[in-house]
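Participant: for reference, the sequence and a predicted model appear below.
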Amino acid sequence: MTMHKKKLVAGNWKMNGTLAANEALVKALVGGLDSPACDVAVCVPAPYLSQVQSLAKDSAIALGAQDVSAHASGAFTGEQSAGMLQEFGVRYAIVGHSERRQYHGESDEAVSAKAAMALRHGITPIVCVGETLQQREAGQTDEVVKRQLAAVIHDNGHCISEIVVAYEPVWAIGTGKTATPEQAQAVHHLLRAQLHHAAGDHAAGIRILYGGSMNAANAAQLLAQPDIDGGLIGGASLKAPDFLQIIAAANQAMSAPRA
């Protein structure tokens, strides 16, 4: 039986949470986790980084941010630098989430600059790529995700093996629609080939997460695919039982023999 690379289950709380709700959620996760075989992270709103850092201390849960500035410091009101995040023990930062691209006009170049800044501070960027429904229906999926990832590879080629990629079909985020395991695997395979071209054999160790409405019901099937190395979980990460079930599915997928 071969062990797969460590899967990663990362929760993205988006703009949700209260001090009381966060405490209940993190305590339930810590209590239900034990020693997971996979890596686990929660990406929380910036005001709660300190609280969650304290709640998750000495547990298997790594802390993540939902964004990071492309700038080191200065007159950038409302931004958080990688250095600031580092001070709170942040291990992961989501960059280029479709909601940032859509509502905040983030370009591929901006996403790439953010990834570079995270890497410079020892924070692993979770680089999101994905197509809209319109793009998928127009047959542009491959072209769009390759373009989005190419920008990050172009600027970070020397340390590309240190990133995490998340494929999030925009049409499957918060809509309840999920890519079929086959649809998701096809894109993950394409991204793996692109990474292989850039990083050679190191590409096999780069984790590619699926991030489009993965939940307790469909996680096992998605995580069984050869190129799906974990999940970037939205709504289900706010419910401890669901999130724990996805983590259990990831643990299970890691111990399953390769087909």
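Facilitator: Structure received. Residues are numbered from 1 along each chain as shown.

Participant: going by C-alpha atoms from here, please, whenever you check contacts or count neighbours.
Facilitator: OK.

Participant: ok now the longest helix along the chain, how far from the chain's centre?
Facilitator: The longest helix of the chain (DSSP state H) is helix 181-199. Distance, stretch centre to chain centre, for helix 181-199: 16 Å (CA atoms, centre = their mean, to the nearest Å).

Participant: enumerate the positions of that helix that are buried.
Facilitator: 181, 184-189, 191-192, 194-196, 198-199 (16 or more other CA atoms under 10 Å).

Participant: now stretch 51-65
Facilitator: Using 16+ other CA under 10 Å as the test for burial, stretch 51-65 gives 51-53, 55-56, 60-65.

Participant: of the residues you listed, which belong to helices?
Facilitator: Among those, DSSP H puts 51-53, 55 in helices.

Participant: wait, which of the residues you listed is closest to Ile206?
Facilitator: Checking those against Ile206 with CA to CA, the nearest one is Gln53 at 25.7 Å.

Participant: I'd say the closest one and Glu87 touch.
Facilitator: No. Counting by CA atoms under 8 Å, Gln53 does not reach Glu87; the two are 10.5 Å apart.

Participant: about what we covered before: will you turn the ones in helices among the buried residues of stretch 51-65 into JSON lines that also has distance to Lys239?
Facilitator: Listed next are those as JSON lines, based on distance: CA to CA, whole Å:
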{"residue": "Gln51", "distance to Lys239": "18"}
{"residue": "Val52", "distance to Lys239": "16"}
{"residue": "Gln53", "distance to Lys239": "19"}
{"residue": "Leu55", "distance to Lys239": "16"}
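
Participant: structure B:
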Amino acid sequence: MTRPRIVIGNWKMNPLTPAAATTLATAVAREAGRVVRVGVAPPALFIPVVAEVLRETRVGIYAQDVSAEEKGAFTGQIAATMLTSYVNGTLVGHSEARRYLGDDDERVAKKLIQVLRAGLEAVLCIGEREDEFDAGATEDVLAAQLGAPLHALSESDRDGRMTERFVIAYEPVWAIGTGRPATGEHATAATKTIRRVLEEDGGIDGDAIPILYGGSVTASGAIEFAKAEGIDGALVGGASLKAEEFAGIVRAFA
């Protein structure tokens, strides 16, 4: 089965002004090709500005996070239905949201349900910490982080359309900003675990779901992962703030 090639730039809490966000979005649009699906995830405040810049381009727009609730008295939260007018999809369960904002498997599962029911694409982020990797627990961690949201999905959530709106980003947390890079071989092994869990716990054709690599991706490092079996693209952090570097990553997956 041919899966789409996807590269998404997660800008995190950058840049700091609408003007800078506009400049970056314009530069990314110039570098976007036709073979790879390219997307950016700007800070929430800048989504409308960036959406306007990219309106006539092939670049998709993603939110960095979403509420686990549908609506109501949840100060500071953004519901999935609120995002539908502006974005193609959203990240769910990013490693930084898990670490700093208290996202656990239960909350991530609720977020995933909200996103899919709103008709948005969900980019579910999963990955093991350094202590878990060193303990040889990668498979167990991935199975737990993926199994929890899969078990929470209803039969209607699992319909055929879901596979068209579901992407997984594998984030080996121990390889992010540590100088301890993962290898393509390790990433391939992780994708095999992920696709097995999709089928066994979710009743989903694992071969139909794109898996992105998200461990401190650079233009030079992306080449190895682009060649790795089972990897269909990248979720890019800091390198996505430099248009030329980001373009190099896109080209690696073309």
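Facilitator: Looks like it arrived, so ask away. All values reported here derive from a predicted model rather than from experimental measurement.

Participant: dump the residue contacts of His188 of the first structure.
Facilitator: His188 of the first structure sits next to 167, 208, 227-228 when contact means CA atoms under 8 Å, 6 or more residues apart in numbering.

Participant: weed out the non-buried ones from those.
Facilitator: Of the contacts of His188 of the first structure, these count as buried by 16+ other CA under 10 Å: 167, 208, 227-228.

Participant: and those residues, which two are furthest apart?
Facilitator: Across those, no pair lies farther apart than Tyr167 and Asp227, at 11.1 Å, counting by CA to CA.

Participant: please enumerate the shared neighbours of those two.
Facilitator: Both Tyr167 of the first structure and Asp227 are contacted by 188, 208, under the criterion CA under 8 Å, 6+ apart.

Participant: now the residue sitting furthest away from the middle of the first structure: how far from Ser81 of the first structure?
Facilitator: Relative to the centre of the first structure, and counting by CA atoms, centre = their mean, the farthest-placed residue is Ala75 at 28.5 Å. For Ala75 of the first structure, the distance to Ser81 of the first structure equals 11 Å [CA to CA, to the nearest Å].

Participant: what lines up with Lys227 of the second structure in the first structure?
Facilitator: Mapped onto the first structure by TM-score structural alignment, Lys227 of the second structure lines up with Ala224.

Participant: next one: its match from Pro36 of the first structure, what distance?
Facilitator: Using CA to CA, Ala224 of the first structure is found at 17 Å from Pro36 of the first structure.

Participant: try Ser213 of the first structure
Facilitator: Ser213 of the first structure is 22 Å from Pro36 of the first structure, by CA to CA.

Participant: go on, Ala72 of the first structure?
Facilitator: Ala72 of the first structure is 34 Å from Pro36 of the first structure, where distance means CA to CA.

Participant: now the longest helix of the first structure on the second structure. Mean distance?
Facilitator: Aligned to the second structure and superposed, helix 181-199 of the first structure gives a mean residue distance of 1.6 Å (mean CA distance after the TM-score superposition for the first structure).

Participant: following that helix, which helix or strand shows up next?
Facilitator: strand 208-210 (DSSP states H and E).

Participant: that next one vs the second structure - mean distance after superposition?
Facilitator: Strand 208-210 of the first structure sits 0.7 Å off on average (mean CA distance after the TM-score superposition for the first structure).

Participant: give me the residues contacting that strand.
Facilitator: So strand 208-210 of the first structure is in contact with 8, 164-168, 184, 188, 192, 222, 227-232, going by CA under 8 Å, 6+ apart.

Participant: where does it end up in the second structure?
Facilitator: Residue correspondence for strand 208-210 of the first structure in the second structure, counting by TM-score structural alignment: residues 211-213.

Participant: over to stretch 149-156 of the first structure?
Facilitator: Here stretch 149-156 of the first structure aligns to the second structure at residues 146-153, judged by TM-score structural alignment.

Participant: now do stretch 114-125 of the first structure
Facilitator: Using TM-score structural alignment, stretch 114-125 of the first structure pairs with 111-122 in the second structure.

Participant: gap between the two ends of the matching stretch?
Facilitator: Span of stretch 111-122 of the second structure from end to end, CA to CA: 9 Å.

Participant: contacts for the match of stretch 149-156 of the first structure?
Facilitator: Stretch 146-153 of the second structure is contacted by residues 105-106, 108-110, 112-113, 126, 194, 197-198, 201-202 when judged by CA under 8 Å, 6+ apart.

Participant: 6 Å - rerun?
Facilitator: With contact meaning CA atoms under 6 Å, 6 or more residues apart in numbering, stretch 146-153 of the second structure is reached by 109, 202.

Participant: list the buried residues in it.
Facilitator: Under the neighbour-count criterion of 16+ other CA under 10 Å, stretch 146-153 of the second structure has 146-150, 153 buried.

Participant: among these, which are in helices?
Facilitator: Using DSSP H, these in helices are 146-150.

Participant: quick check: Tyr167 of the first structure vs Ala199 of the first structure, distance?
Facilitator: Distance of Tyr167 of the first structure to Ala199 of the first structure, computed by CA to CA: 18 Å.

Participant: now do the SS call for the residue nearest the centre of the second structure.
Facilitator: By CA atoms, centre = their mean, the mean C-alpha position of the second structure lies nearest to Val123, the distance being 3.9 Å. What DSSP: H, G, I helix; E, B strand; the rest coil gives for Val123 of the second structure is strand.

Participant: contacting residues for it?
Facilitator: 91-92, 167-168.

Participant: buried ones among those?
Facilitator: Buried members of the contacts of Val123 of the second structure, counted by 16+ other CA under 10 Å: 91-92, 167-168.

Participant: can you check which part of the first structure stretch 68-83 of the second structure sits on?
Facilitator: Stretch 68-83 of the second structure corresponds to residues 70-85 of the first structure when matched by TM-score structural alignment.

Participant: next, the buried residues of that stretch.
Facilitator: Neighbour count says stretch 70-85 of the first structure has 70-71, 80-83, 85 buried, by 16+ other CA under 10 Å.
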